[in-house]
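Peer 1: Return atomic coordinates for the entry below.
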Amino acid sequence: MRIVLASGSPRRRELLDQAGYNYQVVVSDVDEETDLTNPKEYVLELSRRKAKDVYQKLVKTDKMVVIGADTVVSLNDKILGKPKDYEDAYQMLKSLSGQTHHVYTGVSLVYYDGDKLIEKSFCECTQVLFYPMSHEEITWYLDTKEPFDKAGSYGIQGKGGIFVKEIRGDYNNVVGLPLARLYHELDGLN
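Peer 2: Reported below is the predicted structural model:
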């Protein structure tokens, strides 16, 4: 089956590479603005938009599935996406310091089953507890430039991993793609 990843995220590509998938990347350019405030609904909506957008751009074949994904961090029911700037990233990290938060990744699979267009979506949630972080630790981390393209302003797979005290759930979900669940969903399409 031809797999198309509707994401420019290098972390999602790395995860698919690690799992041994052959795939093509076609980046979606849909509007990511939404009024949704529930993190699960938010990531599911954006993953659907991305997958459908890319599917519509491609020459359709019966043996093709487009994967759309979106990840956010949620703290006390507030969505923390990618930081707008240095101060925004600082405030996010300060709010996460010593706290438990949730990472939601919505994944949508769009494919043609021979009769009609099918869309299958799911969401995974992982709980993450951070150690308390000092002002100096936060500014050091921001100076690495790592946080600026990541939901919640940190990368668990990079330098940001030193702040993680505990994780409950799928580590890869925090990176940006719940790989085990995705494998089983894709396997069910064959």
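Peer 1: switch to C-alpha atoms for all contacts and neighbour counts from now on
Peer 2: OK.
Peer 1: Could you pull out the buried residues of stretch 73-80?
Peer 2: Val73, Ser74, Leu75, Ile79, Leu80 (16 or more other CA atoms under 10 Å).
Peer 1: Tell me the one of those nearest Arg13?
Peer 2: Each of the buried residues of stretch 73-80 was checked against Arg13 using CA to CA; the closest is Val73, at 19.9 Å.
Peer 1: Would you mind stating the distance between Thr37 and Asn76?
Peer 2: For Thr37, the distance to Asn76 (CA to CA, to the nearest Å) stands at 12 Å.
Peer 1: Kindly apply the preceding question to Leu96 instead.
Peer 2: Leu96 is 10 Å from Asn76, by CA to CA.
Peer 1: pretty sure Ile156 is touching Asn172, no?
Peer 2: No. Counting by CA atoms under 8 Å, Ile156 stays clear of Asn172, with 9.2 Å between them.
Peer 1: how many other residues sit next to Tyr154?
Peer 2: Tyr154 has 27 neighbours, counted by other CA atoms under 10 Å.
Peer 1: Might you report the residue contacts of it?
Peer 2: By CA atoms under 8 Å, 6 or more residues apart in numbering, Tyr154 lies in contact with Leu93, Glu146, Pro147, Phe148, Gly160.
Peer 1: Tell me which stretches of this protein form helices.
Peer 2: 10-18, 39-57, 86-96, 135-143, 171-175, 179-187 (DSSP state H).
Peer 1: Would you do the same for the sequence below? I want to compare the two.
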Amino acid sequence: MLTEISKKYEFILGSTSPRRKQILTDLGLTFKVKQQEVEEVFPNDLSGKAIAEYLAKLKADAYTLNNNQIVITGDTIVVQQGNVLGKPKSDNEAKQMLAALSGNKHEVISAICLKSNQKTIVLSDCTQVYFNPLTATEIAYYISNYQPFDKAGAYGIQEWIGQIGIHKIEGSFYTVMGMPIHLLYQALKTF
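Peer 2: From the prediction side, this is the model:
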């Protein structure tokens, strides 16, 4: 379905996330992976989807593109009771995040940015995630075996914790994985 645009443009995925790479591959998009290091800092007056959108665009703005290139960047945040949960920096921080999510509902907001020399599109999607209560033993097992330090909120829905801990979502599974692919697909068709 994306054959025509794939002939016109060279796509760059501005992320080394294995989840994002797999989702784009499954979509049938041909791309190169090239991540630019960007300090993920956002203005204090932003909240919710504005944070994810700002960070996705910040990452895209780090690229110098040729006329036939499009970079795709993304960012995912977890928001629980107004608190933004980023990527944990330690075992203890991951335990605190998962304990806060345990038995509660939270939002996962994923934003994507498509940027060429001609235009920039930023889109985001939000999914509600409901966790079962988790025991301290389950949390410790997950952190020890899955090392979720590259994931907002300290978990991956596609991993063991998602299988045993999440009892319901309202929205897109792929948004929780970090790539609202349904939005990206529609944007690519009209880019």
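Peer 1: ok, back up a step: quick check, nearest of the buried residues of stretch 73-80 of structure 1 to Ser134 of structure 1?
Peer 2: The nearest member of the buried residues of stretch 73-80 of structure 1 to Ser134 of structure 1, counting by CA to CA, is Leu75 at 18.8 Å.
Peer 1: That closest one maps to what in structure 2?
Peer 2: In structure 2, Leu75 of structure 1 lines up with Gln80, judged by TM-score structural alignment.
Peer 1: any idea how far Gln22 of structure 2 is from that match?
Peer 2: Taken as CA to CA, the span from Gln80 of structure 2 to Gln22 of structure 2 is 27 Å.
Peer 1: what residue lies at the spatial centre of structure 2?
Peer 2: Centroid check for structure 2 by CA atoms, centre = their mean gives Gly178 as the closest residue, at 2.5 Å.
Peer 1: Touching, Val103 of structure 1 and Asp70? I think so.
Peer 2: No. Assessed by CA under 8 Å, Val103 of structure 1 is found out of contact with Asp70, at 10.5 Å.
Peer 1: Now Ile162 of structure 1. Nearest residue, chain neighbours left out?
Peer 2: Ile156 (7.9 Å; CA to CA, 6 or more residues apart in numbering).
Peer 1: Please disregard the earlier target; I meant Tyr131 of structure 1.
Peer 2: Distances taken as CA to CA, 6+ apart place Gly98 nearest to Tyr131 of structure 1, at 4.7 Å, with adjacent residues excluded.
Peer 1: Kindly present the contacts of Tyr154 of structure 1 as TSV, with separate columns for neighbour count.
Peer 2: Conversion of these to TSV gives the following (neighbours: other CA atoms under 10 Å):
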residue	neighbour count
Leu93	25
Glu146	15
Pro147	24
Phe148	19
Gly160	18
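Peer 1: which one of the residues you listed sits closest to Pro132 of structure 1?
Peer 2: Leu93 (9.9 Å).
Peer 1: For the equivalent of the closest one over in structure 2, give me its contacts.
Peer 2: When structure 2 is aligned by TM-score structural alignment, Leu93 of structure 1 is paired with Leu98. The contact partners of Leu98 of structure 2, by CA under 8 Å, 6+ apart, come to Ile139, Gly153, Ala154, Tyr155.
Peer 1: from what I can see the second one touches Glu93, true?
Peer 2: Pointing back at Gly153 of structure 2 there. No. Using CA under 8 Å, Gly153 of structure 2 is not in contact with Glu93; the gap is 9.7 Å.
Peer 1: Of these two, which one has the most company?
Peer 2: Remark: of Gly153 of structure 2 and Glu93, Gly153 carries more neighbours, 27 against 16, as counted by other CA under 10 Å.
Peer 1: who's in contact with the more buried one?
Peer 2: Neighbours of Gly153 of structure 2 in contact, by CA under 8 Å, 6+ apart: Ile77, Val78, Leu85, Gly86, Lys87, Pro88, Ala94, Met97, Leu98.
Peer 1: repeat that for 6 Å
Peer 2: By CA atoms under 6 Å, 6 or more residues apart in numbering, the residues touching Gly153 of structure 2 are Val78, Leu85, Gly86.
Peer 1: again, but for Asp61 of structure 2
Peer 2: Applying CA under 6 Å, 6+ apart to Asp61 of structure 2 gives no contacts.
Peer 1: Map it onto structure 1.
Peer 2: By TM-score structural alignment, Asp61 of structure 2 lines up with Lys52.
Peer 1: Equivalent analysis for Ile51 of structure 2, please.
Peer 2: That one, Ile51 of structure 2, aligns with Tyr42 by TM-score structural alignment.
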